[in-house]
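Novice: here is the input, now give the coordinates:
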Amino acid sequence: MERFAREVVIVTGAGRGIGLAIAQRFMDEGAYVAIADNQAEVLEQAQNTLGHRERLLAMVCDVSSAQDAQRLAQQTLQRFGPVGVLVNNAGISPKHAGVKAPIAEMDEAEWRQVLDINLTGAFLCSQACLEQMKGRGFGRIVNIASQAGRTRTDIAGAHYAASKAGMMGLTRVLATEHGRDGITANAIAPGRIESAMAAAAGAAVNAAYLERIPVGRLGTPQDIAAAAAFLASREAGFISGATLDVNGGTFMI
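Specialist: So this is what the prediction gives:
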């Protein structure tokens, strides 16, 4: 099924894990995809994994830089045409020997770095793509938030939880301000997903977390990719400002 045939998609933080799986899903469904990551080596590996170089643009990008965000949007426009789908996935969750820094001991520079990448990056990339979407009368913005932004967390630091809660607030404002432009904005709040970020917490932490998941397994990057593809589809045109929990039943409201 090629729901996104000839659609132009940007995925940030797409070098590995969830971002790479999302990019793969869109490519499998026929999209032209621009992937962005801040590590050139990781980006090269992602290109090799995705293939289809005629439908792929890879760019080293610091999403916390307004200049880089604008360059990403403009290079995508020049290569493929106006952006229709933006997936703000880039994010970090620093650990120290596998453990978060508590608020009382957190370095201000680390706090600012996480907010800059996770939240400001989503703002800047959305801002950079809005005019292209408005010009088409169509757009889909999907923000990858986190269960840590929805409820208490013992694993993620305060900076990560705050940034992901902020992404959900940003999502609601985007949806409110741009719904009449044909643009929807939604967030996905993943639970525990098999990824490098989860692995950084250690096997014991993940094993304990597994005991709390009603469906009896950790999530996969492909689970999040499927949700992103649905929210980006035209079938989801009446869903906007929502946060979709993809967590195996760990958090329910």
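Novice: for the rest of this, base every contact and every neighbour count on C-alpha atoms.
Specialist: Noted.
Novice: quick one: stretch 17-30 to chain centroid distance?
Specialist: Counting by Cα atoms, centre = their mean, to the nearest Å, stretch 17-30 is centred 12 Å from the centre of its parent chain.
Novice: likewise for stretch 115-128?
Specialist: Centroid displacement of stretch 115-128 relative to its chain, using Cα atoms, centre = their mean, is 11 Å.
Novice: ok, and what's touching that stretch?
Specialist: The contact list for stretch 115-128, computed with Cα atoms under 8 Å, 6 or more residues apart in numbering, reads 62-66, 69-70, 73, 86, 88-92, 141, 143, 159-160, 162-164, 166-167, 170.
Novice: so which of those are in helices?
Specialist: Among the contacts of stretch 115-128, the members found in helices (DSSP state H) are 66, 69-70, 73, 159-160, 162-164, 166-167, 170.
Novice: the chain: helices as residue ranges?
Specialist: Along the chain, the segments classed as helices by DSSP H run 17-28, 40-50, 66-80, 108-115, 121-136, 158-178, 196-199, 203-210, 221-232.
Novice: out of the ones you listed, flag the one nearest R6.
Specialist: helix 66-80 (8.7 Å; Cα to Cα).
Novice: okay, buried residues for that closest one please.
Specialist: Using 16 or more other Cα atoms under 10 Å as the test for burial, helix 66-80 gives 66, 68-74, 76-77, 80.
Novice: and if you look at stretch 180-195?
Specialist: Judged by neighbour count (16+ other Cα under 10 Å), stretch 180-195 contains these buried residues: 181-194.
Novice: please apply the same query to stretch 83-98.
Specialist: Result for stretch 83-98 [16+ other Cα under 10 Å]: buried residues 83-94, 98.
Novice: which residues does the closest residue to A242 other than its chain neighbours contact?
Specialist: Counting by Cα to Cα, 6 or more residues apart in numbering, A242 lies nearest to N186, which is 5.1 Å off, once chain neighbours are set aside. By Cα under 8 Å, 6+ apart, the contact set of N186 is 141-143, 171-172, 175, 231, 239-244.
Novice: restricted to buried residues, select those in PyMOL.
Specialist: Per 16+ other Cα under 10 Å, the buried members of those correspond to this PyMOL selection:
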select buried, resi 141+142+143+171+172+175+231+240+241+242+243+244
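Novice: so how far is A101 from A208?
Specialist: Per Cα to Cα, to the nearest Å, A208 is found 20 Å from A101.
Novice: do the same with A36
Specialist: With Cα to Cα as the criterion, A36 and A101 are 28 Å apart.
Novice: the two: who's more crowded?
Specialist: Between A36 and A101, counting by other Cα atoms under 10 Å, A36 is the more crowded of the two (28 against 20).
Novice: structure for this one too, so we can compare:
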Amino acid sequence: MSSSAHPSRIALVTGGIGGLGTEICRQLATAGCRVIAVDLASRDERVAAFHAEVAGFDGAISFEAADVSDFDRCKQLVERIEQQYGSVDIVVNAAGITRDASLRKMTPQQWHELMHVNLDGVFNLCRNAIEGMLTRGFGRIVNISSVNGQTGQFGQTNYSAAKAGVHGFTMALARETARKGITVNTVSPGYCDTPMVAAVSPEIRAQIVAGIPVGRLGSPADIARAVAFLAADDAGYITGANLPVNGGYFMSF
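Specialist: Predicted coordinates for the structure are as follows:
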């Protein structure tokens, strides 16, 4: 089964200028999509670096600034993209933050800030993109969860709750849209070679790798390939699924 996309598909990737988001943009562009990376405009250096990293795609990948935690901004974003590029066919919700603390030390602000981005952001974008998908009878939504949404993680009651909630959202929306040519799926990455993991001590990192059956951290490309597979036109019989990409770190039936 090929994982090609229709050559004129418009794909919107939130968190699109992060390490994982950039690689998702690349994979979708390679599959023939017109890709719009969505992220905060406040990271000027990172935006410039992103443009340099995707320069080889001849304008197939572009950047739009938006705060996914703001419903009205998401509405304006979708309207702007549909006016400028055409219909939003593929949505990848990859925007996410951490606000780690044990529950007894967690502040309401740490809880709410994380929920606004990691869970509200999924609602805000899907709610505004879904109408066009329903009208056209086609859509692919891929929501990025986490292995920690499946297993829980010390110091991450907020993050684990939000990421588990992402897949609950996925399953419910998949049922609502399955007869309309729209699929909704989740990808749950394990521990990947990202700045967040690189920041932990070498001893802790060695412990993490020791617990991964394949014996290495994941790469952004490992995750992005799974996203591109689920976003393809010919992946229409997979919906409401959670695809774990974690090197065997957590296995379930």
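Novice: any idea what the residue nearest to A242 of structure 1 aligns with in structure 2?
Specialist: If you follow N186 of structure 1 across to structure 2 using TM-score structural alignment, you land on N185.
Novice: how close does that match sit to A199 of structure 2?
Specialist: From N185 of structure 2 over to A199 of structure 2 (counting by Cα to Cα), the distance is 30 Å.
Novice: likewise N246 of structure 2?
Specialist: Taking Cα to Cα, one finds N246 of structure 2 at 19 Å from A199 of structure 2.
Novice: between those two, which one's more packed in?
Specialist: N246 (24 against 9).
Novice: surely that one and Y191 touch.
Specialist: Yes - in this structure, N246 of structure 2 is within contact of Y191 by Cα atoms under 8 Å, at 6.6 Å.
Novice: intersection of neighbour lists for the two?
Specialist: Here N246 of structure 2 and Y191 share the contacting residues G218, scored by Cα under 8 Å, 6+ apart.
Novice: quick one: furthest residue from the center of structure 1?
Specialist: What lies farthest from the middle of structure 1 is A104; by Cα atoms, centre = their mean that is 28.6 Å.
Novice: the longest strand seen in structure 2 against structure 1, how far on average?
Specialist: Using DSSP state E to define each element, structure 2 has its longest strand at strand 182-189. When structure 1 is overlaid, strand 182-189 of structure 2 sits 0.5 Å from its aligned residues on average, using mean Cα distance after the TM-score superposition for structure 1.
Novice: dump the buried residues of stretch 83-98 of structure 1 to TSV, plus distance to V215 of structure 1.
Specialist: Below are the buried residues of stretch 83-98 of structure 1 laid out as TSV (distance: Cα to Cα, whole Å):
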residue	distance to V215 of structure 1
V83	36
G84	34
V85	30
L86	30
V87	26
N88	27
N89	25
A90	27
G91	26
I92	27
S93	25
P94	28
G98	26
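Novice: among the buried residues of helix 66-80 of structure 1, which one sits closest to V114 of structure 1?
Specialist: Nearest member of these to V114 of structure 1, counting by Cα to Cα, is A66, at 15.9 Å.
Novice: which residue in structure 2 aligns with the closest one?
Specialist: Using TM-score structural alignment as the criterion, the counterpart of A66 of structure 1 in structure 2 is F71.
Novice: ok, now which ones touch that match?
Specialist: With contact taken as Cα under 8 Å, 6+ apart, F71 of structure 2 is in contact with 121, 124-125.
Novice: try 6 Å
Specialist: Listed by Cα atoms under 6 Å, 6 or more residues apart in numbering, the contact partners of F71 of structure 2 are N124.
Novice: do A40 of structure 1 as well
Specialist: Counting by Cα under 6 Å, 6+ apart, A40 of structure 1 touches V60.
Novice: over to D245 of structure 1?
Specialist: D245 of structure 1 makes contacts with A189, as judged by Cα under 6 Å, 6+ apart.
Novice: quick one: it and G237 of structure 1, what's the gap?
Specialist: 18 Å.
Novice: give me the distance between the match of N186 of structure 1 and P213 of structure 2.
Specialist: Distance, N185 of structure 2 to P213 of structure 2, using Cα to Cα: 25 Å.
Novice: next: R99 of structure 2.
Specialist: R99 of structure 2 is 28 Å from P213 of structure 2, by Cα to Cα.
Novice: now G59 of structure 2
Specialist: The value you get for G59 of structure 2 to P213 of structure 2, if Cα to Cα is used, is 39 Å.
Novice: which one in structure 2 is aligned with the residue farthest from the centre of structure 1?
Specialist: Applying TM-score structural alignment, one finds that A104 of structure 1 aligns to R104 in structure 2.
Novice: same deal with Y32 of structure 1?
Specialist: So Y32 of structure 1 corresponds to R34, using TM-score structural alignment.
Novice: number of nearby residues for its match?
Specialist: Neighbours of R34 of structure 2 under the rule other Cα under 10 Å: 25.
Novice: that one reaches A60, doesn't it?
Specialist: Yes - using Cα atoms under 6 Å, R34 of structure 2 is in contact with A60, at 5.1 Å.
Novice: ok, now which ones touch the residue nearest to the spatial centre of structure 1?
Specialist: Nearest to the geometric centre of structure 1 sits N89, at 1.8 Å (Cα atoms, centre = their mean). For N89 of structure 1, the contacting residues are 12-13, 144, by Cα under 6 Å, 6+ apart.
Novice: ok, and the most crowded of these?
Specialist: Within the contacts of N89 of structure 1, most neighbours by other Cα under 10 Å means T12, with 30 neighbours.
Novice: how near is A58 of structure 1 to A207 of structure 1?
Specialist: Distance from A58 of structure 1 to A207 of structure 1, by Cα to Cα: 35 Å.
Novice: what about these two, which has more around it?
Specialist: A58 (23 against 12).
Novice: so what's the residue count around the residue nearest to the more buried one when sequence neighbours are not counted?
Specialist: Counting by Cα to Cα, 6+ apart, A58 of structure 1 lies nearest to I35, which is 4.9 Å off, once chain neighbours are set aside. I35 of structure 1: 28 surrounding residues under other Cα under 10 Å.
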